[in-house]
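A.B. asks: Got a predicted model here, sequence first, then my questions.
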Amino acid sequence: MTSKERAAWRAKANTLEPIIQIGKEGITDNLITQIDDTLDVRELIKIRVHLETAPQTPKEIAPQLAQRLGADVIQVIGGVIVLYREADPQRIEEKKRKRGSGNAKAKAKKKVKIKGLRQRQREKEAKNPYAVYDRLNKDKNKKPSRTK
């Protein structure tokens, strides 16, 4: 990557907010997976490193992340790392195939129909014939509304 390309990506990253944070655990497999998925979607991301708790400095973490993810380090300023990786549609499709269709959970989910008060009352009365009298007694015990 040339310095002009890097400067252009730095300008685009200026408005971004850090969406991933690195804390006391440092670089873990879950973190790598999360960053990898995010780079597939966004290409350019900011990562915040908590300076007080992180086991390494951001300048040490940035090249490790770039190497494991196949990304380019655009800049490291203070506790913020900016990474760029061009989206590869072929790799994204391969990941989707490995994970499965993703619709299995949606298909297995049961549709829930929300019932209204009247429908619940009708079902209650259908099961128990004396429930009708409960409803009638409630209506009689209500206080009459005051009218002017």
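C.D. replies: That came through fine.

A.B. asks: switch to C-alpha atoms for all contacts and neighbour counts from now on
C.D. replies: OK.

A.B. asks: Which residues outside the strand or helix carrying Gln119 are in contact with it?
C.D. replies: Gln119 belongs to helix 117-127 when assigned by DSSP states H and E. With contact meaning C-alpha atoms under 8 Å, 6 or more residues apart in numbering, helix 117-127 is reached by 131-132.

A.B. asks: for comparison:
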Amino acid sequence: MLTGKQRSYLRSLANNIDPIFQVGKGGINDNMVKQFNDALEARELIKVSVLKNSVDDTREVCNEAANLTDSEVVQVIGNKFVLYKESKENKVLVLP
């Protein structure tokens, strides 16, 4: 579980990154979960964009993605959300 200070720090880092995934009307499938896990292992922090043709709300998609990948929700703003998961092998970020 992230503290407020850690969440704030991760939000500041997420400002400078672009979304690397897009979730459309198909929602989140098994292949996307695998890609999320691979990206989280490599980067620890990812930003995802939810397209307007998506059936689900951005917060619903974010919570589902966080549950399926065992990651932490950093923030949800508009149609984008940010996830964080500590890497096992190549730790890049040091939380305050």
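C.D. replies: Structure's in. What do you need? What you see is a predicted model; the values in this text were computed from it and never measured.

A.B. asks: Once they're superposed, tell me the TM-score.
C.D. replies: For this chain pair, the superposition-based TM-score is 0.89 by TM-score structural alignment, normalised by the length of the second structure; 88 aligned residues with a C-alpha RMSD of 0.7 Å.

A.B. asks: quick revisit: can you list contacts of the helix or strand following the helix holding Gln119 of the first structure?
C.D. replies: Once the chain leaves helix 117-127 of the first structure, the next helix or strand it forms, by DSSP H and E, is helix 131-141. Under the criterion C-alpha under 8 Å, 6+ apart, residues 124-125 lie in contact with helix 131-141 of the first structure.

A.B. asks: so where in the second structure does the helix holding Gln119 of the first structure end up aligned?
C.D. replies: Alignment of helix 117-127 of the first structure against the second structure: no match, by TM-score structural alignment.

A.B. asks: Next, the buried residues of that helix.
C.D. replies: The neighbour-count check on helix 117-127 of the first structure (16 or more other C-alpha atoms under 10 Å) flags Glu125 as buried.

A.B. asks: and what of stretch 8-20 of the second structure?
C.D. replies: Counting neighbours by 16+ other C-alpha under 10 Å, stretch 8-20 of the second structure gives 10-11, 14 as buried.

A.B. asks: same question, stretch 32-39 of the first structure
C.D. replies: 35-36, 39.

A.B. asks: same deal with stretch 67-77 of the first structure?
C.D. replies: Buried-residue list, stretch 67-77 of the first structure, by 16+ other C-alpha under 10 Å: 69, 71-76.

A.B. asks: which residues in the second structure form helices?
C.D. replies: 4-14, 30-43, 58-69 (DSSP state H).

A.B. asks: Nearest to Val82 of the second structure, out of those?
C.D. replies: helix 4-14 (7.1 Å; C-alpha to C-alpha).

A.B. asks: so how much does the closest one differ from the first structure once superposed?
C.D. replies: Its matched residues in the first structure lie on average 0.3 Å from helix 4-14 of the second structure after superposition (mean C-alpha distance after the TM-score superposition for the first structure).

A.B. asks: What residues in the first structure pair up with that helix?
C.D. replies: By TM-score structural alignment, helix 4-14 of the second structure lines up with residues 3-13 in the first structure.

A.B. asks: Disregarding flanking residues, what is the spatial nearest neighbour of the most centrally placed residue in the second structure?
C.D. replies: With distances taken as C-alpha atoms, centre = their mean, Leu83 lies nearest the centre of the second structure, 2.4 Å away. Nearest non-adjacent residue to Leu83 of the second structure, counting by C-alpha to C-alpha, 6 or more residues apart in numbering: Val73, 4.8 Å away.

A.B. asks: Sounds good, over and out.
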